[in-house]
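Enquirer: following is a predicted model, sequence given first.
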Amino acid sequence: MSKRSTLVLGTRGSKLAVRQSEWVQSRLRDIAPAVTVEIRRIQTSGDKILDVPLAKIGGKGLFVKEIEDALLSGEIDLAVHSMKDVPTELPAGLELLCVPEREDPRDALISRDGRKFKDLPLGARVGTSSLRRQAQLLQARPDLSITMLRGNLDTRLKKLRDGQYDAIILAAAGLRRLTWGHEITEYLDPSICLPAIGQGALGIEGRANDQFVRSLLAALEHERTRTAVRAERALLHRLQGGCQVPIAAHARLEDHKVMLEGVVASVDGKEVIRDRVEGRTEDPIAAGVTLAERLLARGGDRILQTIYGTAP
């Protein structure tokens, strides 16, 4: 195992991404005081295109590809991602070396006048860039006007305050990590809006053969979070979905069981297929694949073919 005195940690340049990376940097400082961890900001494709809905940009890995390229070339030694941005298939030679304990996975509503979701006025303008959120919100409230919202968290909050929206939907985890939890009007119940795959979790990626970095990160690993996320990502992989397709899943661990709930929805929210399974914590991938098959059999295949443009 090749020990080093300096490691370079790659991250997106957003305030949230840097905060998450600084948390990892601080923990590694406690674990290995003799190792210096430098943070390097890397602009990704998803950061460069801010005036187009993510679903129309296409492709997977919009927020990680350039960072993964830097890992493969040896420019950086590890990378901190929001797990919901990480494709289910990683490039050869890379691995998720560590999955720390998950933050709150729920979506959060922030409204301009403090109204909760059910109390938003008829036809209220709600900002989100996520087709997953759009579909589920329209099922619950078909009257809403769902409008594209891109940009970093502080940019999105400013647009709300400027009156461009009546409410916006953001991941609770990001707000809490930035100590902006006080901005949240309401945590949306998963029965209204099931979270994105991996939402609230971090994935620390590195080279598969880098035993030194792997050994340092071992202290941050949270086995229960990894198990839950593996079940969710297995479902996404079976459905061949990207992070911007109307697919949602959330896994909870109870005793020795994985309780996995999933959703496949049409973009307009008129058709939402929801189901759940119980699986074994020893085999979370099986739970994800089983639930995916059930969703496909109940009509999810037809919905996804329409979205992907492959319907006969």
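Expert: Great, that's in hand.
Enquirer: switch to C-alpha atoms for all contacts and neighbour counts from now on
Expert: Will do.
Enquirer: and the residue most central in space within the chain, how far from Gly241?
Expert: Nearest residue to the geometric centre of the chain (C-alpha atoms, centre = their mean): Lys84, 2.0 Å. Between Lys84 and Gly241 the computed distance is 12 Å (C-alpha to C-alpha, to the nearest Å).
Enquirer: got another one to weigh against that:
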Amino acid sequence: MHPSLKNTPLVIATRESRLALWQAEHVQALLRQRGLSVELLGMTTKGDQILDRTLSKVGGKGLFVKELEVALEEGRAHIAVHSLKDVPMELPAGFALACVMEREDPRDAFVSPHYASLAQLPQGAVVGTSSLRRQVLLHALRPDLKIVPLRGNLDTRLRKLDEGQYDAIVLAAAGLKRLKMDERIRSIFAPEEMLPAAGQGALGIEIRSDREDLRLALQSLVDMPTWLRVTAERAVSRGMGGSCSVPLAAYATLEGDTLFIRAAWGDPDGQLPLVRAEQRAVVTTLAQADAVGLAIAQALQAAGAQVHRH
């Protein structure tokens, strides 16, 4: 181990939402088991502050990451733990993803006080989500539903549901499970019905790219099957101009060395039909996974999906 890591505590920059803190504390505990001294630096990000507009309108995924990167840049923190779904497809110069950890349940959860599943919702019911992906996939399953924006952290979203602002909301199953709130899940969408977002349920650890010592220290947390899967998924997103203003789903599974990836693109204006693509390929390296994802993005475009231009 690098001598600098022996003497000074490793500092994790984290958002202060309950879920972000769970993620940071989870990594802290794993690193402490490996003999490192680890502290947390809690921060509020732009994404946490701007709650009155949808993410795609105010700058996309990077809103949850930027302040954490500034802390890394200034040396106030050494690593940042992110939900990979929130991490931009291209990291800024000077930063690197050092580690992708084992994935929690990547699927979407249906949450409702009154209805057990999407099929049970009455005609015209109000469903909350701020994800364009979930919006287009819900619309494809149930064109009659009224889909309304829903921002805020997990607790805020659940409170708005309980206050009766929505008949149901759709959330990532992973967050509910991590916070031991499984009892709120009424049903889980099969990937065939509601294809997950790129990286959903997986945690990534970001470092400054010149910190090879940190990269080595984090190697024991790496889950390579997850990293291969999410690399392919994120490459689809990158190939489609990936930000949260793209209504895109990408989900890969891995059996042995065979990666099976499925993707779907929907028209946010609801004018064009859902476009789908899928592929099986032998994948053993991150570069191969990336290439498969880019090929899927091209297949989506060939079938009529539109690339998002910034």
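Expert: Structure's in. What do you need? Predicted, not measured: the structure shown is a model, and the values here were computed from it.
Enquirer: TM value for the aligned chains?
Expert: Between these two chains, after superposing, the TM-score reads 0.94 (TM-score structural alignment, normalised by the length of structure 2); 303 aligned residues with a C-alpha RMSD of 1.4 Å.
Enquirer: circling back to that earlier point, check contacts around the residue nearest to the centre of structure 1.
Expert: Ala196, Ile197, Gly198, Gln199, Gly200, Ala201, Cys243 (C-alpha atoms under 8 Å, 6 or more residues apart in numbering).
Enquirer: can you check Ala291 of structure 2 too?
Expert: For Ala291 of structure 2, the contact set (C-alpha under 8 Å, 6+ apart) comprises Ala232, Ala235.
Enquirer: alignment lookup: it to structure 1.
Expert: Taking TM-score structural alignment, Ala291 of structure 2 has Ala286 as its aligned residue in structure 1.
Enquirer: and the helix or strand where that match lies, how far out from the chain middle?
Expert: Using DSSP states H and E, Ala286 of structure 1 sits within helix 284-295. Counting by C-alpha atoms, centre = their mean, to the nearest Å, helix 284-295 of structure 1 is centred 19 Å from the centre of its parent chain.
Enquirer: rewinding a little: so the residue nearest to the centre of structure 1, which of the three states?
Expert: With DSSP: H, G, I helix; E, B strand; the rest coil as the basis, Lys84 of structure 1 sits in helix.
Enquirer: where along the stretch 151-300 of structure 1 do the helices fall?
Expert: Remark: helices assigned in the stretch 151-300 of structure 1 by DSSP state H, counting those that start in this stretch are 153-161, 172-177, 211-217, 223-239, 284-295.
Enquirer: need the ones you listed in a markdown table (columns: distance to Lys270 of structure 1).
Expert: Shown next, in a markdown table, are the helices of the stretch 151-300 of structure 1 (distance: least, C-alpha to C-alpha, whole Å):
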| stretch | distance to Lys270 of structure 1 |
| --- | --- |
| helix 153-161 | 27 |
| helix 172-177 | 26 |
| helix 211-217 | 44 |
| helix 223-239 | 20 |
| helix 284-295 | 16 |
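Enquirer: out of these, which comes closest to Ser73 of structure 1?
Expert: helix 211-217 (16.0 Å; C-alpha to C-alpha).
Enquirer: how much does the closest one stray from structure 2?
Expert: In the superposition with structure 2, the average deviation recorded for helix 211-217 of structure 1 is 2.2 Å (mean C-alpha distance after the TM-score superposition for structure 1).
Enquirer: for Val24 of structure 1, which of the helices of the stretch 151-300 of structure 1 is the nearest?
Expert: helix 211-217 (9.1 Å).
Enquirer: which residues touch that closest one?
Expert: With C-alpha under 8 Å, 6+ apart as the criterion, helix 211-217 of structure 1 contacts Met1, Ser2, Lys3, Arg4, Leu28, Ile31, Ala32, Asp77, Leu78, Leu97, Cys98, Gly206.
Enquirer: mind listing what's buried in it?
Expert: Neighbour counts over helix 211-217 of structure 1 (16 or more other C-alpha atoms under 10 Å) mark Val213, Arg214, Leu216, Leu217 as buried.
Enquirer: can you check stretch 131-147 of structure 2 too?
Expert: 131-140, 142, 145-147.
Enquirer: now, those residues that are in helices?
Expert: In this view, these that belong to helices under DSSP state H are Leu132, Arg133, Arg134, Gln135, Val136, Leu137, Leu138, His139, Ala140.
Enquirer: about what we covered before: of the contacts of helix 211-217 of structure 1, buried ones?
Expert: By 16+ other C-alpha under 10 Å, the contacts of helix 211-217 of structure 1 give Leu28, Asp77, Leu78, Leu97, Cys98, Gly206 as buried.
Enquirer: the third one touches Thr6, doesn't it?
Expert: No. Leu78 of structure 1 sits out of contact with Thr6 when judged by C-alpha atoms under 8 Å, with a separation of 11.6 Å.
Enquirer: any shared contact partners between the two?
Expert: What both Leu78 of structure 1 and Thr6 touch, as defined by C-alpha under 8 Å, 6+ apart, is an empty set.
Enquirer: show me the helices in the stretch 1-150 of structure 1, by range?
Expert: Counting by DSSP H, counting those that start in this stretch, the helices of the stretch 1-150 of structure 1 are 15-31, 45-48, 54-57, 65-73, 131-140.
Enquirer: looking at the ones you listed, which is buried most?
Expert: Stretch with highest mean neighbour count among the helices of the stretch 1-150 of structure 1: helix 131-140 (a mean of 24; mean count of other C-alpha atoms under 10 Å).
Enquirer: who are the packing partners of it?
Expert: strand 257-265, strand 272-280 (3 or more C-alpha pairs under 8 Å, 6 or more residues apart in numbering; DSSP states H and E).
Enquirer: equivalent range in structure 2 for the last one?
Expert: Looking back up the chat, that one is strand 272-280 of structure 1. Going by TM-score structural alignment, strand 272-280 of structure 1 lines up with residues 274-282 of structure 2.
Enquirer: kind regards, and thank you for your time.
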